[in-house]
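*Asks:* I'll drop the sequence and a predicted model, then ask my questions.
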Amino acid sequence: MNSPEGTASNTGMMLVISAPSGTGKSTLIRRLTAEFKAFAFSVSCTTRAPRPGEVDGREYHFLTREEFEERRENAFFAEWAEVHGNLYGTPRQATLDLLGAGRDVIFDIDVQGARQLKASMGQGCYVFIFPPSREVLERRLTGRGTDSAEVVARRLAAARGEIMDSHWFDHWIVNDDLQLAYDQLRAVYVAEKTRPEYQQAWREGLGRQWGGR
């Protein structure tokens, strides 16, 4: 099943998902975008150098720092952040173009970026994914075997800050059971798509058939 589909006659929605590192957010997003083909990812801009195999315009739009800062000053970005000395940003107009074409745009983004998106775009559905507990998150991060104890400690500290700032999100999902968490995320998306603002074609039909707005 891959409905609801975006069409040129309907308006796309922004689905913004945030979670602490190690919570399983990427797995949930992969499952959702595999099932629902209406989703598109906006291609972000960054000042970091391309990695082997990355193509400009596919993974990222690669900019110099001067180019990025100039665009930032001209309100080019819907949100931006500096991470490990590199700048990252979401192009505002490209996102609006996708929405206008009926595509649903999904964002895998941190809490800071999500807050900027909500302020600058004034729309969207915002979902926060929680780990079951601090202990479980620590086990997941340690179990990766890719991070030092210092890095794990930093990620846990960051997780605490994100969780304490999660109160303004529209939906909370606890990823204790992956299937249940996916069912809940899927339900959020399907329910949000029934909102009148995303049903432009149906609204126009109501006007023609019933004399409505």
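*Replies:* Cool, the structure landed.
*Asks:* switch to C-alpha atoms for all contacts and neighbour counts from now on
*Replies:* OK.
*Asks:* and the residue positioned nearest the centre of the chain, what helix or strand is that in?
*Replies:* Centroid-nearest residue in the chain, with CA atoms, centre = their mean: Phe107, separated by 1.6 Å. Assigned by DSSP states H and E, Phe107 belongs to strand 104-108.
*Asks:* so after that strand, what's the next helix or strand?
*Replies:* helix 111-121.
*Asks:* what helices or strands is that next one leaning on?
*Replies:* Judged by 3 or more CA pairs under 8 Å, 6 or more residues apart in numbering; DSSP states H and E, the packing partners of helix 111-121 are strand 14-18, strand 77-83.
*Asks:* Identify the residues contacting the last one?
*Replies:* Contact with strand 77-83 is made by 71, 87-92, 112-114, 116-117, 120-121, as judged by CA atoms under 8 Å, 6 or more residues apart in numbering.
*Asks:* Please repeat the previous calculation with a cut-off of 6 Å.
*Replies:* If you take CA atoms under 6 Å, 6 or more residues apart in numbering as the criterion, strand 77-83 is touched by 87-92, 113, 116-117, 120.
*Asks:* Now do the strands in this structure.
*Replies:* Remark: strands assigned in the chain by DSSP state E are 14-18, 39-40, 45-46, 61-62, 77-83, 86-91, 104-108, 125-130, 171-174.
*Asks:* Looking at the ones you listed, spot the one closest to Leu206.
*Replies:* strand 104-108 (23.1 Å; CA to CA).
*Asks:* Report the angle between the closest one and strand 14-18.
*Replies:* Orientation check (axes from the mean of the first three to the mean of the last three CA atoms, to 10 degrees): strand 104-108 against strand 14-18 gives 10 degrees.
*Asks:* Next up, a structure to set beside the first:
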Amino acid sequence: MTDTPHTPAAPNAGIARRGILFVISSPSGAGKTTLTRRLLKADDEVEVSVSYTTRPPRPGETDGKDYSFVGISTFERMRDEGAFLESAKVFGHYYGTPRAPVIDAIEAGRDVIFDIDWQGAQQLAERARGDLVTVFILPPSRAALEDRLRRRAQDSEEVVRKRMAQADAEMSHYAEYGYVIVNDDLSRAERQLHHILGAERLKRTRQTGLRAFVQKVIGEQDG
């Protein structure tokens, strides 16, 4: 993949690395889902973590692609068996991140994006802090957030009121995140997100093949 100003920097070619658990959180309507989709489209080394949920599908959502939709009893059984890296109850529905496919991905050097809330981010920090990069997306104002929710036209007036009431509590957790982006311009927020991912890929501690590479470079003087 050729890097452009609008895509994240690629990892060092030929050097093995460990993948990143890339968490993007925000109040509903602040832009995390749109930014996640743009990042996935721009970078073929990133994949999305498909969460399990007990909520019903929204129009246009596909089972196994957007979410894995399951019943409450199935979700609770999986949770009790330790099948989730993190799980939470949000607006009356359960959400959970499956453990096995995520661990397989990062061990293979692939980056996994999580569109989860602060509760899920806290649980991931407890279980996989060394692999974790967290970004919180803030709206430019509360009025802008409410306007975005209403323009989505997916939720009832009651749900919009509940989401706005929850937004203040969610935004109060911004300080628990490593990076914070104010989404007052979608293109700028996307570029900032790309810069974060590109820099985190080049951290020395994530480049597991760096020692062998350096030893090879040093040994070339004897070749």
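*Replies:* The structure has been received and is ready for your questions. Source: prediction; values computed, not measured.
*Asks:* Count the neighbours of Tyr126 of structure 1 for me.
*Replies:* 23 (other CA atoms under 10 Å).
*Asks:* per the alignment, it corresponds to what in structure 2?
*Replies:* By TM-score structural alignment, Tyr126 of structure 1 lines up with Thr134 in structure 2.
*Asks:* wait, what's in contact with its match?
*Replies:* 23, 177-178.
*Asks:* which of those residues also appear as contacts in structure 1?
*Replies:* With both residues aligned by TM-score structural alignment, their matches' CA atoms under 6 Å, the contacts of the contacts of Thr134 of structure 2 that structure 1 also has are 23, 177-178.
*Asks:* hang on, the earlier thing: not counting sequence-adjacent ones, nearest residue to the match of Tyr126 of structure 1?
*Replies:* Val23 (4.7 Å; CA to CA, 6 or more residues apart in numbering).
*Asks:* Looking for the alignment partner of Leu28 of structure 1 in structure 2.
*Replies:* By TM-score structural alignment, Leu28 of structure 1 lines up with Leu35 in structure 2.
*Asks:* ok, now Ala157 of structure 1?
*Replies:* So Ala157 of structure 1 corresponds to Ala165, using TM-score structural alignment.
*Asks:* Can you report how many residues lie near that match?
*Replies:* Counted with other CA under 10 Å, Ala165 of structure 2 comes out at 11.
*Asks:* Which residues are in contact with it?
*Replies:* Taking CA under 6 Å, 6+ apart, one finds nothing in contact with Ala165 of structure 2.
*Asks:* Tell me how many other residues crowd the closest residue to Ala114 of structure 1 other than its chain neighbours.
*Replies:* Excluding its sequence neighbours, the residue lying closest to Ala114 of structure 1 (CA to CA, 6+ apart) is Val16, at 6.7 Å. By other CA under 10 Å, 24 other residues sit near Val16 of structure 1.
*Asks:* and what of the one 4 residues further on?
*Replies:* Using other CA under 10 Å, the number of residues around Pro20 of structure 1 comes to 24.
*Asks:* Would you mind measuring from it to Arg154 of structure 1?
*Replies:* Separation of Pro20 of structure 1 from Arg154 of structure 1 (CA to CA, to the nearest Å) stands at 11 Å.
*Asks:* Helices of structure 1, residue ranges please.
*Replies:* Ranges of helices within structure 1 are 25-35, 65-73, 92-100, 111-121, 134-143, 149-164, 178-192, 200-210, based on DSSP state H.
*Asks:* What's the match for Arg79 of structure 2 in structure 1?
*Replies:* By TM-score structural alignment, Arg79 of structure 2 lines up with Arg72.
*Asks:* distance of that match from Asp110 of structure 1?
*Replies:* 19 Å.
*Asks:* now swap in Gly122 of structure 1 and tell me
*Replies:* 17 Å.
*Asks:* Which residue of the two possesses the greater neighbour count?
*Replies:* A direct count of neighbours by other CA under 10 Å for Gly122 of structure 1 and Asp110 places Asp110 higher, at 17 against 8.
*Asks:* That one maps to what in structure 2?
*Replies:* Asp110 of structure 1 maps onto Asp117 in structure 2, by TM-score structural alignment.
*Asks:* Tell me how far Pro101 of structure 2 lies from Leu85 of structure 2.
*Replies:* Plainly put, Pro101 of structure 2 is 10 Å away from Leu85 of structure 2 if you go by CA to CA.
*Asks:* again, but for Phe22 of structure 2
*Replies:* 14 Å.
*Asks:* quick one, which of the two is more surrounded?
*Replies:* Taking neighbours as other CA under 10 Å, Phe22 of structure 2 and Leu85 compare with Phe22 leading, 24 against 19.
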